[in-house]
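Asks: here you go, sequence then predicted model.
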Amino acid sequence: MLQNTDIRHNWTREEADAIYNKPFMDLLFEAQTIHRKYFDPNQVQRSKLLSIKTGGCAEDCAYCSQSARNGSKLSAKKMIEVQQVIAKARKAKEGGATRYCMGAAWTSPKDRDMDALTAMVAGVKELGMETCMTLGMLDEEQVFRLRDSGLDYYNHNIDTSERYYSEIITTRTFADRLDTLNLVRESGMKVCAGGIVGMGEQQMDRVDMLVTLATLVEHPDSVPVNMLIPAADTPLADVKPLDPIEFVRTVALARILMPKSHVRLSAGRTDMSDEMQAMCFFAGANSIFVGDTLLTADNPEEDKDAALFDKLGIMAMAAGCTGEKDQLAG
């Protein structure tokens, strides 16, 4: 019997843990039923991600090849030019992407960067695409400048549970992440926030991460679920891979706890079989990144995604379309 399908913000860890550990077929059935209530199950939103400033980051995130503290051989580069970003966005739109995400490897943007960042947002918006940025922590003034330039989404992942967070990052706190998300939400921009699994965490950490997001004042509009891509020269380079069924369970729990959010099947798809990705879509994932790279990591090439979509009968979500069923929007 299907329960707890209303939008809730008072989930407990005990409730979420019980859902996560249901018999697998029951879990997938519940997730798919909720998914169908709020979305067209055969539509997936496509985003393109560009690294606008690569390498040399002062943070010590244990998973990241761009951290200057991890001994990475990835050299630091300057932020790319505004017109180059817009040209790449135009190409992404021609390839079918409807949302353009721009990411920078730093703790937070400096004041001198803001004019270029807002110009990038305005330029991509003029192409008719949704805009998203991930720039680290923001202060109130930066949030409002980005909003006023037309930024639709701001991505700031919480990465993992509060319990496990200090095992992965020490240069900023879990509370810092939530503070930035709160500023973004209060500004009226849409929040994109998820995390990474397969970092050596326990099951409770995957559950707690999603409960944290599902108990925010408003659920994130977009929830990326990333599978760790172990990067050479990082502390997690040799971590044991997460069992694929555990990953699918995580996607299903995200869908059940946050019924109206787009759940994005993000990093790690190059190591997923077609069958695993299909299970993730059945479990409620309805957004992906397209293109052959995600910041500095590999991603499936677009023709491979097109072939998978064709095989599964999945259509790309149109630009400006939320994917929500009209009678439930609001």
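Replies: Good, I have the coordinates. Residues are numbered from 1 along each chain as shown.

Asks: could you use CA atoms for every contact and neighbour count after this?
Replies: Noted.

Asks: please enumerate the strands of the stretch 51-200 of the chain.
Replies: Along the stretch 51-200 of the chain, counting by DSSP state E, counting those that start in this stretch, strands occupy 99-104, 130-134, 153-155, 190-192, 195-197.

Asks: enumerate every residue touching residue 211.
Replies: Contacts for residue 211 (Cα atoms under 8 Å, 6 or more residues apart in numbering) come out as 11, 12, 13, 16, 257.

Asks: now do the helices in the stretch 201-330 of the chain.
Replies: Along the stretch 201-330 of the chain, the segments classed as helices by DSSP state H, counting those that start in this stretch run 203-214, 244-257, 274-282, 302-312.

Asks: okay, one more to line up with it:
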Amino acid sequence: MSPEADRPSADPDIRHDWTIAEILDLLQTPLLDLLHQAQTLHRRHNPGNHIQLATLLSVKTGGCAENCAYCPQSAHYETPVAKEPTLGVTEVLTQAQAAKDQGATRFCMGWAWREIQDGPAFDAMVAMVEGVKSLGLEACVTAGMLKASQAERLAAAGLTAYNHNLDTSPEYYGEIITTRTYGDRLQTLAHVRQAGMTVCSGGIIGLGETLGDRAQMLQILANLSPHPESVPINTLVAVAGTPLQDQAPVDPLDLVRMCAVARITMPKARVRLSAGRRQLSREAQVLCFMAGANSMFYGDKLLTTDNPDRQQDLELLAAIGAKPLEPFQDLPH
């Protein structure tokens, strides 16, 4: 946490001193009361019923050295996801243009790596970032651990945000991943922030964690100063061949609660509905928006996971009177 965390905020809604007990209490608040609190804060800090549409493309698929128990791209498991050739710059920018034409305003690119290696692959990533920004889109990258020098180079290329999720609490983390530490994740977030980029970091529910684990993950995110600008809330999509293949589905109301508490603790963040949205009914998604979610992944795929149909998403936004957020709105300059 940066030194700014100890300074009083000019906005009393913005705090960086949340306790696990406070957040656990919020997660257990009667749902209607929790929704009212979250929606009140949401309207105060995010007026206009705008929802960001972000498209996520897998640039490098499969063969990852990490052993994340939820991930079908890990080389440690036999899953339906095969290792594929890495996409080239031209193909990625073609898909970025298509995403823009279909209404997306943030283009996110993912590489199944443990960490970025300097060299031709990183050079190509930088070129992709420059190309996406030239299209007028926000550009986001997720590619594992990141060195300070690499963060600075991506920032110079115009990268809007770097995604690196915490996934769960520090205590439960070792049950899910052993090929890197929680401290490694926090170090990458620090490099991103120090380079002047915005931070995209959230987590996953449904991994077998406790309510206390969810509270601690949110506490760590909410006590970063400044808060992450984007907070993806994922629900596990159990994939055959992974250690979590038999995990029970998440109750959609648990996701609603996570969105609400993320909104209360990080009032200005873009809280993003991410993996697992295809399993949600329209009504469950609307409850998430009521709880303060104001971003969602938009497009047929999230890396290797199916996502709702674009047209269905546009119809849903129209039905609730929401509007797509224009790029670069409400981001620090």
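Replies: All right, it came through fine. As the structure is a computational prediction, the values presented were derived from the model and not from experiment.

Asks: drop the TM-score for these two in here.
Replies: The TM-score (TM-score structural alignment, normalised by the length of structure 1) is 0.95; 322 aligned residues with a Cα RMSD of 1.4 Å.

Asks: ok so, going back, residue 116 of structure 1 is nearest to which of the helices of the stretch 201-330 of structure 1?
Replies: If you check each of these against residue 116 of structure 1 by Cα to Cα, helix 302-312 wins as the nearest, at 29.0 Å.

Asks: average offset of that closest one relative to structure 2?
Replies: Once fitted to structure 2, helix 302-312 of structure 1 is off its aligned match by 0.8 Å on average (mean Cα distance after the TM-score superposition for structure 1).

Asks: now the contacts of residue 211 of structure 1: which count as buried?
Replies: By neighbour count, with 16 or more other Cα atoms under 10 Å, the contacts of residue 211 of structure 1 hold 11, 13, 16, 257 as buried.

Asks: circling back: please convert the helices of the stretch 201-330 of structure 1 to TSV, extending it with distance to residue 31 of structure 1.
Replies: Below are the helices of the stretch 201-330 of structure 1 laid out as TSV (distance: least, Cα to Cα, whole Å):
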stretch	distance to residue 31 of structure 1
helix 203-214	14
helix 244-257	5
helix 274-282	8
helix 302-312	18
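
Asks: what's near enough to touch the spatially most central residue of structure 2?
Replies: Closest to where the C-alpha atoms of structure 2 average out (Cα atoms, centre = their mean) is residue 232, at 2.9 Å. Residues near residue 232 of structure 2 by Cα under 8 Å, 6+ apart: 165, 200, 201, 202, 203, 271, 272, 273, 274.

Asks: go again using 6 Å as the cut-off
Replies: Counting by Cα atoms under 6 Å, 6 or more residues apart in numbering, residue 232 of structure 2 makes contact with 202, 271, 272, 274.

Asks: picking that back up, and the furthest pair within the buried ones among the contacts of residue 211 of structure 1?
Replies: 13 and 257 (11.1 Å).

Asks: map residue 43 of structure 2 onto structure 1.
Replies: Residue 43 of structure 2 maps onto residue 36 in structure 1, with residues paired by TM-score structural alignment.

Asks: quick one: the helix or strand harbouring that match to structure 2 mean distance?
Replies: Element membership of residue 36 of structure 1 [criterion: DSSP states H and E] is helix 24-38. In the superposition against structure 2, helix 24-38 of structure 1 averages 0.3 Å from its aligned positions (mean Cα distance after the TM-score superposition for structure 1).

Asks: buried ones in that helix?
Replies: Applying 16+ other Cα under 10 Å to helix 24-38 of structure 1 flags 24, 27, 28, 30, 31, 32, 33, 34, 35, 36, 37, 38 as buried.

Asks: can you check what angle separates that helix from helix 274-282?
Replies: Put simply, helix 24-38 of structure 1 runs at 50 degrees to helix 274-282, going by axes from the mean of the first three to the mean of the last three Cα atoms, to 10 degrees.

Asks: what does helix 24-38 of structure 1 rub up against?
Replies: For helix 24-38 of structure 1, the external contacting residues (Cα under 6 Å, 6+ apart) are 252, 256, 282, 283, 284, 324, 325.

Asks: switch the cut-off to 7 Å
Replies: 2, 5, 19, 41, 252, 255-256, 259-260, 282-284, 324-325, 328 (Cα atoms under 7 Å, 6 or more residues apart in numbering).

Asks: list only buried entries from the residues you listed.
Replies: Here, 16+ other Cα under 10 Å leaves 5, 19, 41, 252, 255, 256, 259, 260, 282, 283, 284, 324 buried among these.

Asks: residue 231 of structure 1 matches what in structure 2?
Replies: Correspondence of residue 231 of structure 1 to structure 2, assessed by TM-score structural alignment: residue 239.

Asks: and of the contacts of helix 24-38 of structure 1, the nearest to residue 113 of structure 1?
Replies: When the contacts of helix 24-38 of structure 1 are ranked by distance to residue 113 of structure 1 (Cα to Cα), residue 260 comes first, at 33.9 Å.

Asks: distance of that closest one relative to residue 27 of structure 1?
Replies: Separation of residue 260 of structure 1 from residue 27 of structure 1 (Cα to Cα, to the nearest Å): 18 Å.

Asks: just residue 291 of structure 1 next, same as before
Replies: Separation of residue 291 of structure 1 from residue 27 of structure 1 (Cα to Cα) stands at 31 Å.

Asks: same check, this time on residue 159 of structure 1
Replies: 23 Å.

Asks: ok so, going back, taking their axis directions, the helix holding residue 36 of structure 1 and helix 244-257 sit at what angle?
Replies: 40 degrees.

Asks: so which bits of stretch 40-53 of structure 1 are buried?
Replies: Neighbour-count burial for stretch 40-53 of structure 1, counted by 16+ other Cα under 10 Å, picks out 40-53.

Asks: sorry, back to before: distance between the helix holding residue 36 of structure 1 and the chain's centre?
Replies: Offset of helix 24-38 of structure 1 from its chain centre (Cα atoms, centre = their mean, to the nearest Å): 21 Å.
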